[in-house]
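Peer 1: Starting from these lines, generate the structure:
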Amino acid sequence: MSLPIILMVAGCILMAVSFFFSTGNKKLSKEMEDLSITVFQETNALKKRLRIVEEELLLEPQFQVKKPQQKSSSFAMPTTYTEKPIHDILKSQVMALQKQGLSIHEISVRSTLTEEQVKSVIANGGR
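Peer 2: Purely as a prediction, here's the structure:
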């Protein structure tokens, strides 16, 4: 036999064999599709849970630090007051927000501290 005939016969045999193995590929692709669907469903469920938690956190009352009121008089005297100590949770929140690259003003708004308090927490390294 000549080489082209041998190659043609081998090609026909390989094509016939490939039909038998295509069912294995179909099973594998079906399993992959099922897996991707379950991952998608689980991801959506986690996103819904996260959205619920975020909404619950946003519903908490916004605590604001009140600034001292000055007495209305003809001349304004500077008022001095002692600031309450800043809680450790707020300090860690300020440090985390600072690591995220937020500005002093943004940290002040999010942490309900004054900008001076935020600057002092950052200067002290959260201590």
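Peer 1: C-alpha only now, for contacts and for neighbours.
Peer 2: Fine.
Peer 1: Show me what the strand or helix carrying residue 45 is packed against.
Peer 2: According to DSSP states H and E, residue 45 maps onto helix 3-59. Using 3 or more Cα pairs under 8 Å, 6 or more residues apart in numbering; DSSP states H and E, no helix or strand is in contact with helix 3-59.
Peer 1: Also this sequence, please, to line up against the first:
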Amino acid sequence: MDIELILLSIGLICIILSFFIGKSTRKSEEEIENVSISLHQETNQLKKRLRAVEEELMIGAAPVTNGQQQQQQQQQRKQKPVHEIIINQILSLKAQGYSVPEIAKRSSLSNEEVIDVLKSRGVAL
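Peer 2: Sure thing, here's the model as predicted:
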């Protein structure tokens, strides 16, 4: 009989405590949600400011000639390696019979970059 009373009293205490603990976790969840929303808003504001600064820089830049553009594109290709997944995609598309411009469009690369990848892997054009 004593064990039953002890277990019953422990159960009642746990039920009462669960009401108080539940409220504090709800407050914590609300605070986390508010912080998340404010962080998202601040990130969006920073992106807008960054776009504005980029536009200002582009307006102030001198016009680039075709020769300079080609040189810049070649330098960017040399500096930025193509990821292995993209290379596999290019090889697969070439094996399926797609042309270089179609492969370039599907892989978001320039025709020259696609040609460079195919040549580096020994694929005949």
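Peer 1: Can you pull the TM-score for these?
Peer 2: Overlay of the two chains. TM-score (TM-score structural alignment, normalised by the length of the second structure): 0.47; 81 aligned residues with a Cα RMSD of 3.2 Å.
Peer 1: which other helices and strands contact whatever helix or strand comes next after the helix holding residue 45 of the first structure?
Peer 2: Downstream of helix 3-59 of the first structure, the first helix or strand assigned by DSSP H and E is helix 88-99. Helix 88-99 of the first structure is packed against helix 104-111, helix 115-123, with contacts defined by 3+ Cα pairs under 8 Å, 6+ apart.
Peer 1: Just the helices from the second structure, written as ranges.
Peer 2: 2-60, 66-79, 84-95, 100-107, 111-120 (DSSP state H).
Peer 1: re the thing from before, would you mind giving the helices and strands packed on helix 88-99 of the first structure as TSV with mean neighbour count added?
Peer 2: TSV is the format used below for those (neighbours: other Cα atoms under 10 Å):
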stretch	mean neighbour count
helix 104-111	17
helix 115-123	16
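Peer 1: is it possible to export those helices to TSV including distance to residue 88 of the first structure?
Peer 2: TSV is the format used below for these (distance: least, Cα to Cα, whole Å):
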stretch	distance to residue 88 of the first structure
helix 104-111	12
helix 115-123	10
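Peer 1: So which of those is nearest residue 3 of the first structure?
Peer 2: Distance to residue 3 of the first structure, taken as Cα to Cα, is lowest for helix 104-111 among these, at 78.2 Å.
Peer 1: Pipe the helices of the second structure into CSV and attach mean neighbour count per row.
Peer 2: Conversion of the helices of the second structure to CSV gives the following (neighbours: other Cα under 10 Å):
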stretch, mean neighbour count
helix 2-60, 11
helix 66-79, 12
helix 84-95, 15
helix 100-107, 16
helix 111-120, 16
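Peer 1: rewinding a little: right, so of the helices and strands packed on helix 88-99 of the first structure, which gets closest to residue 10 of the first structure?
Peer 2: helix 104-111 (72.2 Å).
Peer 1: How much space separates residue 55 of the first structure from residue 98 of the first structure?
Peer 2: 24 Å (Cα to Cα, to the nearest Å).
Peer 1: So between those two, which is more surrounded?
Peer 2: More neighbours surround residue 98 than the other of residue 55 of the first structure and residue 98, with 16 against 11 (other Cα atoms under 10 Å).
Peer 1: Double-check that one against residue 107; I have them as touching.
Peer 2: Yes. Using Cα atoms under 8 Å, residue 98 of the first structure is in contact with residue 107, at 7.2 Å.
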